[in-house]
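sequence plus predicted model, see below.
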Amino acid sequence: MPATPGQRPVFRFAPSPNGLLHLGHALSAVLNHDMAQASGGRFLLRIEDIDGARCTPKYEAAIYRDLAWLGLRWEEPVRRQSQHFADYAAALERLKEMDLVYPAFMTRGEVKSIVAAHGAQGRYWPRDPDGSPHYPGEDRERSPAERRRLLADGVRHAWRLDMARALTLVGKPLNWQETGGADAKTERADPSAWGDVVLSRSDAPSSYHLSVVVDDALQGITHVVRGLDLFHATSVHRLLQELLGLPEPIYHHHRLVLGVDGRKLSKSERSTGLASLREAGVSTAEIRRRIGL
């Protein structure tokens, strides 16, 4: 279900407060802000703070400070994911009712051992676009009675999407509208490349995949502008949107700002951190120059 033609565009910048913003974040934030202004649209800020162990009020305050320094203005109130766990739980429950998710009990060590055993025998094991091995099928094949017993015993688990079942239910190819290249085009989605993705963990009520599609729908986001590192994840997001009957935004995946080593910037690298650059007397005009805007 694509965005309604003629609808006022809505953009968002959605950082996690688990570290300080850097030049890469500046590119994404400024692009979203400028594209919203140029189209007569709205610019929203969302704080993705589901990971309570790593996200802190100190880093959240730093986000507001850095963005204000860049001259960006956003609508209030800011949506904070930690205040909306019920929204993600409701979406997960819908998928449970559709028999599209299952409890996954294997630890990372157990998965690693299974993958290593296959490799030792010269057998191929599929990996997702981020390089992580697909989750084994043992938990997916458990009987309902066995699942109930493990859950009743309090065995720690995550909830994973049964990718094959989900794709069968959708029953058609998925795609998305991409404007990040030289020309707008239709990209073919390939959710199967990710295997049975995690939708919820015992230590986190929602995964990035699930929370981002729920948030974008509830906030009426029409244009998702984000880095190329999330390009392939869009396949999973399109599948979840289709399953949950959520609107389909237009996507724009922009280039990444790379470090001198050619790698994606890290929040731990002070030399590219916005706070450090501001303290060093770098102007916002210089920041725009450095990020190519």
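Received, thanks.

going by C-alpha atoms from here, please, whenever you check contacts or count neighbours.
Fine.

please identify the buried residues of the helix or strand hosting residue 215?
Assigned by DSSP states H and E, residue 215 belongs to helix 208-218. For helix 208-218, the neighbour count (16 or more other CA atoms under 10 Å) marks 208-217 as buried.

centre-most residue in the chain?
By CA atoms, centre = their mean, the chain has its centre lying nearest to residue 208, at 4.3 Å.

hold the first one in mind and look at this next one:
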Amino acid sequence: MAASPVTTRFAPSPTGFLHLGHAHSALLAWRAAREAGGRFLLRIEDIDRARCRPEYTAAILEDLAWIGLDWDGPVRVQSEHFPAYRAVLDGLSRRGLLYPCFCTRAEIAREVAAIGAAPHGPDGPLYPGTCRRLPAELRAARLAAGDSYALRLDMAGALAAVGEPLFFEERGEGRLRCDPASFGDVVLARKDTPASYHLCVTHDDALQGVTLVTRGEDLKAATSLHRLLQALMDWPAPAYRHHPLLRGPDGRRLAKRDGAVAIRAMRAEGLDAAAVRSAAAGGG
């Protein structure tokens, strides 16, 4: 049987302008699709409504087209699909795999500090499970009172529901074992963010038929959690390719928060598209 065509995607968050690190990731995914006669999708991950801006979304499309990248089909904009993500959360809730967490970040920090040697995961100290242990009547009373809460995944319950070890296929490394428990009871939704990155990205990869996820090595650890969500929801598991991050002359990764030079700034300075694309490919 012939192998299915490759479907890759580039999924930036419009919280700033694209820099070379973004273009590097997009170019790798685009080439993987085009060389295999497959599909390259563009998705805008704008679930953080406080930081995302329409002008950044418009700039992303313009900058990608300027360096010569095209994409297949319409651009999926995540903020237009919150009801779909809500349906996933509702399904997990009905299975008893989510619980409301009323703790503020400050309260969690104080409790973690009181524990002392609190266990750590990829994202820092693990949530100590305070609200998971709330008596049912107290939980119901706080919900009835309209107290603000986040929805957390009951990690122990989720692992029990899956019932078997999980693995993912990493291009160049083979089959790697997952460790979702290292994330603890991760947040899947907040009041200000109706669904988390982890939930939305796995939902959309499944919905869009993505077969190869190309992204930076800083997200490799998160693949364990994504595989757990895929297993819980019976979504297909794509292959993964986590690439090294582009770094500046000082050795630090290119990042918006560190003032990485935007592609459109390079264009304004007179660099042509070929030069920027070469730099994005790792050519300097």
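Great, that's in hand. Computed from a predicted structure; not experimentally measured.

and the contacts of the helix holding residue 215 of the first structure?
81, 87-88, 91, 199, 233, 236-237, 240-241, 246-247 (CA atoms under 8 Å, 6 or more residues apart in numbering).

helix or strand next in line after that helix, which one?
Trace forward from helix 208-218 of the first structure with DSSP H and E and the next one is strand 223-227.

in the second structure, which residues correspond to that next one?
The aligned range for strand 223-227 of the first structure in the second structure is 212-216, by TM-score structural alignment.

that stretch against the first structure, how far on average?
Once fitted to the first structure, stretch 212-216 of the second structure is off its aligned match by 0.4 Å on average (mean CA distance after the TM-score superposition for the first structure).

also stretch 25-35 of the second structure?
Mean deviation for stretch 25-35 of the second structure: 0.6 Å (mean CA distance after the TM-score superposition for the first structure).

in the first structure, which residues correspond to that stretch?
Counting by TM-score structural alignment, stretch 25-35 of the second structure corresponds to 28-38 in the first structure.

hmm, which two among the contacts of helix 208-218 of the first structure are most spread apart?
Distance extremes for the contacts of helix 208-218 of the first structure: the farthest pair is 87 and 233 at 20.9 Å, using CA to CA.

between the two, tell me which one has more neighbours.
residue 233 (20 against 16; other CA atoms under 10 Å).

helices and strands around the top helix by length along the first structure, which ones?
If you go by DSSP state H, the first structure has its longest helix at helix 23-38. Contact here means 3 or more CA pairs under 8 Å, 6 or more residues apart in numbering; DSSP states H and E; on that basis helix 23-38 of the first structure packs against strand 10-13, strand 42-47, strand 223-227, helix 284-290.

could these be laid out in a markdown table, adding mean neighbour count and distance to residue 98 of the first structure?
Formatted as a markdown table, those follow (neighbours: other CA atoms under 10 Å; distance: least, CA to CA, whole Å):
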| stretch | mean neighbour count | distance to residue 98 of the first structure |
| --- | --- | --- |
| strand 10-13 | 25 | 30 |
| strand 42-47 | 20 | 29 |
| strand 223-227 | 22 | 27 |
| helix 284-290 | 13 | 47 |
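
and residue 146 of the first structure, which of these is closest to it?
Using CA to CA, those put strand 42-47 closest to residue 146 of the first structure, at 38.3 Å.

the helix or strand just after the closest one: which residues count as buried?
Using DSSP H and E, the helix or strand that follows strand 42-47 of the first structure in sequence is helix 57-69. Buried residues in helix 57-69 of the first structure, counted by 16+ other CA under 10 Å: 59-60, 62-63, 66-67.
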